[in-house]
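> Sharing a model prediction with you, sequence too.
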Amino acid sequence: MENTTSVPVAISGAIVNGSTAVAIILTTTITLGNVTTSVTSYNPAHHGLYGYYPHLQPLLIVILVIMTAWPLFGNGCLLYLVCAEKNMREPGNIFLCALALTDIALILVYAPTTVYSLVHGEILDESWCRIQAFFVHFLHVLSVYLQASLWICRYIHIALPFKYAAMMTKRRLAIAMTICSLIALVEPLGCVSVLSADIAKHPTIMLPLDIGGPEAVFYIGLTIVCVGVAISCIAAGLIYKVALDNEKRHQKLTGIAKDQLSRKLKAAKTLAIVTGIQLITWLPSIITTCLMKAKVIRTDTGLILGDISFIVRITSTFTDSIVYAKRKNIYRRAVGKIYGKTRKRHQRAVGPEHIPMRTLRWTENM
């Protein structure tokens, strides 16, 4: 004979608009003959920002929609300019393009499904959650090492300008990309198999699935990220040293040489700003995770902070394009080129006799 009893257990509470929002764990007791078993179910929709502040659902959806559209537009502009402008087709920019594609992939893996979960109040099926867990961790680490590779390219471009083209061959670039991908696979493959491995629970409706596995794997992943950041910092320091040496040795540098060095240093400074902003966006998430693991903050508070810090972390998918837009006008240049090409196609379709002379002159100058 089987008896089943479900007992809701409140594990935490928060005051929301004068009322108490309670996170629920449902404990089900199943009795089969002389054997009694308790099964505990965890609902992620009762935790985090959505669980404690459900009235924020429309705002969260709007934020995620904007955060999806912006990386697509910003990184799309960057990719278009690298392909369209000859002066942007230097070998090192392959890592810049790969970084833009990684940002696009990351936001598409995370945001649309999170919007779905917010609208329906439930997470997707387990198979998709496993795929999302794998790619979110993989793409985050990959972006760190692509940025480190870009720093190395910038250093070679500035310190060894005459050897740059010979060193940055297609084969070496392909090997570097492969190494970055293999390093990024260490944490996901060490913790989870997409098809069969044990995975920890979905923390909240807005956080990707936690990767299961030993506790040491978390620290291995953190170490891998720190190594990538350290490589970027070392390369940045070497570039700064080269810049100081050039100022001391070539104070009277003029003409094309001075202009080229100035442009290279400006590119390195832009990359430094991008790296700094990325570190700032990652910091809240790392701090929150460490505080939760050290049990300094309560689990319910940590999950709310986890939702907020992860949204901040995802902003790194479009902040780099904002920096390039500010320093290199990539938005205006890309939109202007697309508009100019569209006008020219329109002119060829309708014939020049139907187009005002002022428009013809403006298009010719594009």
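Received the coordinates, thanks. Numbers count the residues shown, from 1 in each chain.

> hey, let's count contacts and neighbours off CA atoms from now on
Noted.

> could you pull out the helices for the stretch 1-150 of the chain?
48-52, 57-84, 93-120, 126-159 (DSSP state H, counting those that start in this stretch).

> now swap in the stretch 201-350 of the chain and tell me
Under DSSP H, counting those that start in this stretch, the stretch 201-350 of the chain gives helices at 215-249, 255-293, 299-314, 316-328, 330-350.

> Please give me every residue in contact with the nearest residue to Arg343 once chain neighbours are set aside.
The shortest distance from Arg343 to any non-neighbouring residue, by CA to CA, 6 or more residues apart in numbering, is to Thr363 (7.2 Å). Taking CA atoms under 8 Å, 6 or more residues apart in numbering, we find Thr363 in contact with 340, 343-344.

> One more pass at 10 Å, please.
By CA atoms under 10 Å, 6 or more residues apart in numbering, the contact set of Thr363 is 339-344, 347, 357.

> this is the comparison structure:
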Amino acid sequence: MKIRNLFASVFAASLLFMTACKDDNNEAIVSKGAYEGGILVSVEGGFNKNQAEVSYITSDLASMSENIFAANNNKQVLGDVLQTIGFKDDKAYLVVNNSNKVEVVNRYSFQKLTTFQVEQPRAIAFNGNNTYITTNDFFGKYALNVFNAATNASVKTISFDRYAEKVVSVGNYVVVQTDGSTYEMTPPYGEIPSGHTITTVNAGTNAIEKTITLTDDGIIRDMISANGYAYVLSSGKTDSYIYEIDAATGSFKSSKLTGVANADNLRFAGGNLYFMDGSRGVYTKATASTAAPTKMFTYPATTDLYPYAFDVIDGKIYIADVNFNSSSKVMVYSMTGSLLKSFNMGNGVNGFYKN
């Protein structure tokens, strides 16, 4: 009796072990490619220098790989001025401004899938079956280009009499930043606002619906999509402003960032907004709150470089200082301002993207 019970127990344990192994095998994680997880870093490069590239930082910050586009595509040069990177499903869209093209790669292997042409592309968004890419040559060619997301065939071009800079998808709408900055025509050629407009486009009809005029007199610096709204950051030499725009109605709420000068690089993470000021200060703010933002920390200046890229990803703050004449300095900070890691990368790091 005892021996039979022992055999039964051994058999049951063996069966449980085999079942567990089977379940483990069924649930085994299969890697999609060398760059799954971690952070993709867009490197703009100098104008007319064909220095555009993409770098990669592992999620544990242990290692960094440079120029992964060339490394996985027979050493092909990416092009001139990588403006931004957009994602749709397993594809990454590399918007190469001065090469007038978009390179589409598998976001995990970075092997090239296709290329399509866009004149002076600036920013990219996706809504429904369409891809939206802005054109802005700063001399009269301002447009939102609509492409079929499956074929990359042109669907429509929506022209503006104002700039076409950032573009984001918000519900059934595409929101375009139709103003930014220009420069005075006489010395000292100071930077001034080109205007204060944001334009909404119905993604179902691809027709302009509303032109929204913001109420401050600063320069529109950035725009993101979060929580079902478009958030716009406008900044001046003394104060800055954040707008929460309802794309369907065109209505907005504004929050004045008193004493925060030259704010830039608006981001959203963990339910809060984040941004920087012109003196390397890092701030956070609740989206719906009119309360003053909280200054998290100020990071030290880097020699002959200035802040250019910023993001908050998985509880870490990524910052790049550049000058377009040499390599960029990428710094990764904790949320309390402790430096976790730093890297030297290519000329003109301008963005960080969780992959």
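Now that the structure is in, tell me what you want to look at. If you're wondering where the values come from, they're calculated on a predicted model, not measured in any experiment.

> After superposition, what is the TM-score?
TM-score of the superposed chains, computed with TM-score structural alignment, normalised by the length of structure 2, equals 0.23; 142 aligned residues with a CA RMSD of 7.1 Å.

> related to what we said a few turns ago, buried ones from the contacts of Thr363 of structure 1, can you make that a PyMOL selection?
The buried residues among the contacts of Thr363 of structure 1 can be selected in PyMOL (16 or more other CA atoms under 10 Å) with this line:
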select buried, resi 340+344+347
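
> which among the contacts of Thr363 of structure 1 gets closest to Gly74 of structure 1?
Checking the contacts of Thr363 of structure 1 against Gly74 of structure 1 with CA to CA, the nearest one is Tyr339 at 16.2 Å.

> if I look at that closest one, how far off is Leu79 of structure 1?
For Tyr339 of structure 1, the distance to Leu79 of structure 1 equals 16 Å [CA to CA, to the nearest Å].

> follow-up on the earlier one: what strand or helix carries the residue nearest to Arg343 of structure 1?
helix 357-364 (DSSP states H and E).

> and the angle from that helix to helix 330-350?
120 degrees (axes from the mean of the first three to the mean of the last three CA atoms, to 10 degrees).

> Helix 357-364 of structure 1: which residues count as buried?
Neighbour-count burial for helix 357-364 of structure 1 flags Thr363 (criterion: 16+ other CA under 10 Å).

> ditto for stretch 271-286 of structure 1
Across stretch 271-286 of structure 1, burial judged by 16+ other CA under 10 Å covers 271-272, 274-275, 277-278, 281-282, 284-285.

> With distance to Ile224 of structure 1 added, can I get these in TSV?
Shown next, in TSV, are the buried residues of stretch 271-286 of structure 1 (distance: CA to CA, whole Å):
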residue	distance to Ile224 of structure 1
Leu271	21
Ala272	20
Val274	20
Thr275	16
Ile277	19
Gln278	16
Thr281	18
Trp282	14
Pro284	18
Ser285	16
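
> which among those gets closest to Thr31 of structure 1?
When the buried residues of stretch 271-286 of structure 1 are compared for distance to Thr31 of structure 1 (CA to CA), Ser285 comes out closest, at 42.3 Å.

> Show me the strands in the stretch 1-150 of structure 2, by range?
Secondary structure of the stretch 1-150 of structure 2, counting by DSSP state E, counting those that start in this stretch: strands at 39-43, 53-57, 64-65, 82-88, 91-96, 101-106, 112-117, 121-127, 130-136, 142-148.

> Return the angle between stretch directions for the fifth one and strand 82-88.
Here strand 91-96 of structure 2 points in a direction 160 degrees away from that of strand 82-88 (the same axes, to 10 degrees).

> which helices and strands does strand 91-96 of structure 2 pack with?
Judged by 3 or more CA pairs under 10 Å, 6 or more residues apart in numbering; DSSP states H and E, the packing partners of strand 91-96 of structure 2 are strand 53-57, strand 82-88, strand 101-106, strand 112-117, strand 121-127.

> quick one, which of those strands is nearest to Ala320 of structure 2?
Nearest of these to Ala320 of structure 2, taken as CA to CA: strand 53-57 at 12.8 Å.

> relative to strand 91-96, how tilted is the closest one?
Interaxial angle of strand 53-57 of structure 2 relative to strand 91-96 (the same axes, to 10 degrees): 130 degrees.

> Buried ones in strand 53-57 of structure 2, by neighbour count?
Applying a neighbour-count criterion of 16+ other CA under 10 Å, one finds 53-57 buried in strand 53-57 of structure 2.

> Kindly report the same for stretch 85-95 of structure 2.
Judged by neighbour count (16+ other CA under 10 Å), stretch 85-95 of structure 2 contains these buried residues: 85-87, 91-95.

> Pull the most distant pair out of the residues you listed.
Longest span within the buried residues of stretch 85-95 of structure 2, CA to CA: Lys91 and Val95, 12.7 Å.

> picking up where we left off before, tell me which of the helices of the stretch 201-350 of structure 1 sits nearest to Val9 of structure 1.
With distances scored as CA to CA, the stretch of the helices of the stretch 201-350 of structure 1 nearest to Val9 of structure 1 is helix 299-314 (14.5 Å).
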